[in-house]
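**Student:** Predicted model and sequence below, questions to follow.
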Amino acid sequence: MTPMKLAVAGASGRMGRMLIETILNAGDVTLAGALDVPGSPALGTDPAAFLGKSSGVAIESDLARGLAGVDLLIDFTRPEGTLRHAEYCAAHGIKMVIGTTGFDEAGKAAIADAAKRTAIMFAPNMSVGVNVTLKLLEMAAKSFSEGYDIEIIEAHHRHKVDAPSGTAIKMGEVIAGALGRKLDDVAVWAREGVTGARDPSSIGFATIRGGDIIGDHTVLFAGMGERIEISHKSSSRVSYAHGSVRAARFLADKATGLFDMQDVLGLK
């Protein structure tokens, strides 16, 4: 079988480099393209140079050059860039794995529209561990539906620009769905001042930003006389990269459609 040809957006960034290293080491896929923003000092260089290797491709800002002959693009950049990439990929039959977070409803709708023309795997977290945790949270929420207060605490590095994290929001959505609620109706995004007693139907969020924390998430189910905590802690971005390549393999035989990591892992 011919190896799947992958490209990476944000190739000179921390996540981009982790993806490139994972692809080069995978064996059954190949790095065939790399993108970065106009003006990046990395443009024109080999995306594998930081590893002391040569990939045979150059980092491009022009989509036509950077994605020429590519089967799939992995994108962990910013919403505005990802949406531009999604439109191009949909028009040219290029599949996508999207790990970008911070989309508004219009952005999510645009991705769903692009998925009518190409295959897209879109998830706020590509970690296999996080996605198994989401399944555990669904089960736990059904058991703790009465008498337990639910709080979601997340921590990330100082450079993360959106809050709460996409993973924390997804956790809230999964829990709310298991309880027959909509997250927007029950979420408490912040607390300050005299807030009054806690609404027992609410799902609270707390956000921490500092240092080089890769990503920590804890869901607290606090009842009378006991407290249950379900946590996932990332010590490296490598789990996101491995999950992304696994998602790319999943899309290999898909022509169109919108999928998430629960589909990839067979957890639905």
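**Tutor:** Right, received. Where do you want to start?

**Student:** From here on, just use CA atoms for contacts and neighbour counts.
**Tutor:** Fine.

**Student:** Count the residues that sit near Thr167.
**Tutor:** By other CA atoms under 10 Å, the residues close to Thr167 number 21.

**Student:** need the contact list for it.
**Tutor:** Pro124, Asn125 (CA atoms under 8 Å, 6 or more residues apart in numbering).

**Student:** In the helix or strand it falls within, which residues are buried?
**Tutor:** Secondary structure assignment for Thr167, by DSSP states H and E: helix 166-178. Counting neighbours by 16 or more other CA atoms under 10 Å, one finds that the buried residues in helix 166-178 are Gly166, Thr167, Ala168, Ile169, Lys170, Met171, Gly172, Glu173, Val174, Ile175, Ala176, Ala178.

**Student:** here comes the other one, which I'd like you to weigh against the first:
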Amino acid sequence: MASIGIYGRLGRMGQAIAAVIPELGATLAGGADAGENPEAIARKADVLVDFSAAVAVDAHLDAALATGTPILIGTTGLTHAQHARIDAAAQQIPVLQTGNTSLGIALLSRLVREAAGRLGADWDVEIVETHHRMKVDAPSGTALMLGEAAAAGMGVAMADVGVLGRAGLVGARAAGTIGFAAVRGGRVVGDHQVIFAGEGERIELGHRADDRAIFARGAVKAAQWLVTQAPGRYGMDAVLGL
């Protein structure tokens, strides 16, 4: 029975994770929020989950490394430097980093990669995401993750082909790019749609989250899986054995 420590315990996801931990056969080791010592909770937990803020991730990685504790990072809006730090940390401890802990999104990512690889450059790829009015980053971490999956299928780097927004007289769509559109409003938990548009036909792959608990359950299941793994950097697809 794994004991789980939560960074961002008082946030939406932190509270949701704490609520589902007992039903999934784990225990809550406690949590830490802004201004609290992250290493203290790391010493109590078998595995850590981080749904705090990007500015706090470095300190949480340091705590996980100091105690040798596996960590799942679900916080979005990370910088390239932070991804590099995760790569380095993963040489010493198990780290699962993801923009979305839904098992459905993990499967969708694999389907997007497969579709992008098989359809080829003649098909335009557009990603549309919708979230509640309080979300602070755009595109969402999940949308970027789906973009990375499409780029991998196409055999290109997302940094080279991603178009994160359009405004004004931008001209015709450039071939081979991956477009993003972000919608914000109401209390939408999270909708993601990946559109493959060809000549005279479209394929649309999507996922709708109606309850934040799906992310919490996915995070707990991923944390339970992570605690048994060797050092390395993992994604949610590994939890599903994909």
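**Tutor:** Ah, there it is. Only a predicted model underlies this, so the values are computations on that prediction, with no experimental measurement involved.

**Student:** Send over the TM-score of the superposed chains.
**Tutor:** The TM-score (TM-score structural alignment, normalised by the length of the second structure) is 0.95; 242 aligned residues with a CA RMSD of 1.3 Å.

**Student:** picking up where we left off before, give me the range in the second structure that the helix holding Thr167 of the first structure lines up against.
**Tutor:** Per TM-score structural alignment, the counterpart of helix 166-178 of the first structure in the second structure is residues 141-153.

**Student:** How about the contacts made by the counterpart of Val239 of the second structure in the first structure?
**Tutor:** Matched by TM-score structural alignment, Val239 of the second structure corresponds to Val264 in the first structure. Contacts for Val264 of the first structure (CA under 8 Å, 6+ apart) come out as Arg246, Ala247, Phe250.

**Student:** go again using 10 Å as the cut-off
**Tutor:** Met121, Met126, Val128, Asn131, Gly243, Ser244, Arg246, Ala247, Ala248, Arg249, Phe250, Leu251 (CA atoms under 10 Å, 6 or more residues apart in numbering).

**Student:** What lines up with Asp212 of the first structure in the second structure?
**Tutor:** In the second structure, Asp212 of the first structure lands on Arg187 (TM-score structural alignment).

**Student:** burial count for that match?
**Tutor:** Neighbours around Arg187 of the second structure, by other CA under 10 Å: 13.

**Student:** Surely it touches His132?
**Tutor:** Yes. Contact criterion CA atoms under 10 Å: Arg187 of the second structure and His132 qualify, at 4.4 Å.

**Student:** List the residues that are in contact with both of these two.
**Tutor:** By CA under 10 Å, 6+ apart, no residue touches both Arg187 of the second structure and His132.

**Student:** tell me which element the match of Asp212 of the first structure falls in.
**Tutor:** Here Arg187 of the second structure is assigned to no helix or strand, by DSSP H and E.

**Student:** so who does it touch?
**Tutor:** So Arg187 of the second structure contacts Thr130, His131, His132, Arg133, Met134, Lys135, Asp210 (CA under 10 Å, 6+ apart).

**Student:** Could you check how far the first one is from Gly74 of the second structure?
**Tutor:** Okay, so that is Thr130 of the second structure. 18 Å (CA to CA, to the nearest Å).

**Student:** Kindly report the same for the last one.
**Tutor:** As defined by CA to CA, Asp210 of the second structure lies at a distance of 19 Å from Gly74 of the second structure.

**Student:** Which one's more surrounded, the two?
**Tutor:** Gly74 (24 against 12).
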